[in-house]
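> mind looking at a prediction? Sequence and model below.
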Amino acid sequence: MPTRRIIFNRLALDARIGILEHERRATQPLHIDAEIDVDIQRQVDDHDIHTVLDYRQIREAIVEECTQAHVNLIETLTEQVADRLMRDFSEIRAVRIRISKPMAFSDCAAVGVETFITRSPS
């Protein structure tokens, strides 16, 4: 089945993440990059948003998953976001999520973790 890729580039938000004491007391900025492969199940109708997966809904799910509760490890958060997208959107075939902490170190732009998962063929 053909696929279409939806891309989020550096979605910026503040989240409660980290295992260190100062990270537990305050939010910190995160950058999220995502590539979402979607099965093309029907022809696109330029006048009907329902003929495509509305990326506003994907963004909303990513933001909600990243901001709903404190998470200790960035590895955990990337897996939670990927799992949520696969669970909530049946037309998604594969998800690559990269979450970065731009304030983690002063000597690099960011440090992050990437997770890639695919749906098992039916």
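Nice, I can see it. Only a predicted model underlies this, so the values are computations on that prediction, with no experimental measurement involved. Numbers count the residues shown, from 1 in each chain.
> when you work out contacts or count neighbours from here on, use the C-alpha atoms and nothing else.
Noted.
> name the element Ala82 belongs to?
helix 74-88 (DSSP states H and E).
> alright, now check it against this:
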Amino acid sequence: MFSALSHPSLRHCRRLFLRNYEVMINIGVHDFEKLGEQRLLINVDLYIPLAESTPRMDQLDEVVDYDFIRTTVASRMARGHVQLQETLCDDLVAAMLAHPRVRAVRVSTMKPDVYPDCEGVGVEVFQIKDEA
């Protein structure tokens, strides 16, 4: 089975990540889900070429700042209700890939409180930026 992470364009990349970022969001298609917020865990991996993320002067502007990830997530959350986790993941992936240094991104979301007999339900998307 071919792993996306072995794709040639991801060689020589640095991976930045945000793990289990907990947000309260109005998400869901059911009427009861539209009445209030629920807990959502968000994970993001950004793949950035080493040539564009290896600091020479130990300065923040030489790398992709972690704040970019959190600000991008917060910006999407501020847009209001979303029905599907798939939509949210796709929106976040598109926003992350818009950064000129980001080559690929993986975003996952998980609702941890939906079912009492499992850790959670969620969606994951992985996309490599088109090389043009």
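Perfect, I can see it now. A quick note: this is a predicted structure, and the numbers were derived from the prediction, not measured.
> immediately after the helix holding Ala82 of the first structure, which helix or strand?
Counting by DSSP H and E, the element after helix 74-88 of the first structure in chain order, helix or strand, is strand 92-101.
> angle of that following strand against helix 74-88?
Interaxial angle, strand 92-101 of the first structure versus helix 74-88 (axes from the mean of the first three to the mean of the last three CA atoms, to 10 degrees): 150 degrees.
> and strand 92-101 of the first structure, which stretch of the second structure?
Aligned by TM-score structural alignment, strand 92-101 of the first structure falls on residues 102-111 of the second structure.
> centre of the chain to the matching stretch, how far?
Centroid displacement of stretch 102-111 of the second structure relative to its chain, using CA atoms, centre = their mean, to the nearest Å, is 3 Å.
> if we can go back for a sec, quick one: residues in contact with the helix holding Ala82 of the first structure.
Helix 74-88 of the first structure has contacts (CA atoms under 8 Å, 6 or more residues apart in numbering) with 17-18, 58, 61-62, 65-66, 71, 92-99, 112-117, 119.
> that older thread, run through who's touching the match of strand 92-101 of the first structure.
Here stretch 102-111 of the second structure makes contact (CA under 8 Å, 6+ apart) with 10, 38-49, 85, 89, 92-93, 96-97, 120-129.
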